[in-house]
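A.B. asks: next input, structure requested:
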Amino acid sequence: MSTENRSEAKDTVFIGKKPLMAYVTSALIQLANRPKVSIKARGLSIGRAVDVAQIVARRTDGSGYTIGEIKIGSEQLESNDGRPRNVSTIEIEVKKNA
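C.D. replies: From the prediction side, this is the model:
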């Protein structure tokens, strides 16, 4: 793994099935040490990623975080029956105000 990939993994929160506030806490901890964090999700977790970004940026009053660049796309995965299928993805940047 290159140094670039390691730094990306450290400033990225991958959204899964944990409770919502676990991801909010993780993002806030990373933002305490870094100028920005990426929140990434795919499929059914996209709504949860949006919720995490909104909570960090808007409900933590006075902390000075804003939503930056938002990227959407799709990935091709193999389903259980072996056929390819497309899954939507999202990446939301949350950053400290300058």
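A.B. asks: C-alpha only now, for contacts and for neighbours.
C.D. replies: Will do.
A.B. asks: relative to Asp11, how far out is Glu4?
C.D. replies: Separation of Glu4 from Asp11 (C-alpha to C-alpha, to the nearest Å): 11 Å.
A.B. asks: which of those two has more neighbours?
C.D. replies: Neighbour count, other C-alpha atoms under 10 Å: between Glu4 and Asp11, Asp11 has more, with 19 against 8.
A.B. asks: alongside the first, I'd like the structure of this one:
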Amino acid sequence: MTDRRIIFIGKKPLHAYVRAVVKAMEDGDREVQLVARGATISRAVDVAEVCRRRNGHIAQGLPGTVNIETLSCESEEVEGENGMRTVSVLRIDLQGVGEVPASQEE
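C.D. replies: Below is the predicted model of the structure:
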């Protein structure tokens, strides 16, 4: 099993996570895993779709094709204020195929 760069999805704006994926792939990590818990799951799905479709200015820095390799949905027990609680976890594995476009920064 290859090591993937793991990006934990939180409450930052969508473009911050898309930029993290772009940066990881520019650095040579063509396999990236997005991990989200609870309420941030929908944001992780949005990040994966923006990357897959290469929508927006930031996502243009991704390789020619970004595939969603696997989706994993599970539950984790975490310590809360009122004892243990169960939280849903979504893991999305992305794989970049092709060349990363040259940077257009001036």
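A.B. asks: can you pull the TM-score for these?
C.D. replies: Remark: TM-score between the superposed chains equals 0.82 [TM-score structural alignment, normalised by the length of structure 1]; 89 aligned residues with a C-alpha RMSD of 1.7 Å.
A.B. asks: where along structure 2 do the helices fall?
C.D. replies: Ranges of helices in structure 2, per DSSP state H, are 14-26, 41-53, 56-59.
A.B. asks: and Gly96 of structure 2, which of the ones you listed is closest to it?
C.D. replies: Proximity to Gly96 of structure 2, assessed across the helices of structure 2 by C-alpha to C-alpha, is greatest for helix 14-26 (7.2 Å).
A.B. asks: which positions within that closest one qualify as buried?
C.D. replies: Tyr17, Val18, Arg19, Val21, Val22, Ala24, Met25, Glu26 (16 or more other C-alpha atoms under 10 Å).
A.B. asks: what sits against the residue most central in space within structure 1?
C.D. replies: What sits nearest the mean C-alpha location of structure 1, by C-alpha atoms, centre = their mean, is Ile39, with 1.0 Å. The contact partners of Ile39 of structure 1, by C-alpha atoms under 8 Å, 6 or more residues apart in numbering, come to Thr12, Val13, Phe14, Ile15, Ala27, Ala49, Ala53, Glu91, Ile92, Glu93, Val94.
A.B. asks: biggest separation within these, which pair?
C.D. replies: Ile15 and Val94, at 14.2 Å, using C-alpha to C-alpha across these.
A.B. asks: and these two? Which one has more around it.
C.D. replies: Taking other C-alpha under 10 Å, Ile15 of structure 1 and Val94 do not tie; Val94 has more neighbours (25 against 22).
A.B. asks: ok, and the closest non-adjacent residue to the more buried one?
C.D. replies: In space, Val94 of structure 1 comes closest to Ile67 once its chain neighbours are excluded; the distance is 4.5 Å by C-alpha to C-alpha, 6 or more residues apart in numbering.
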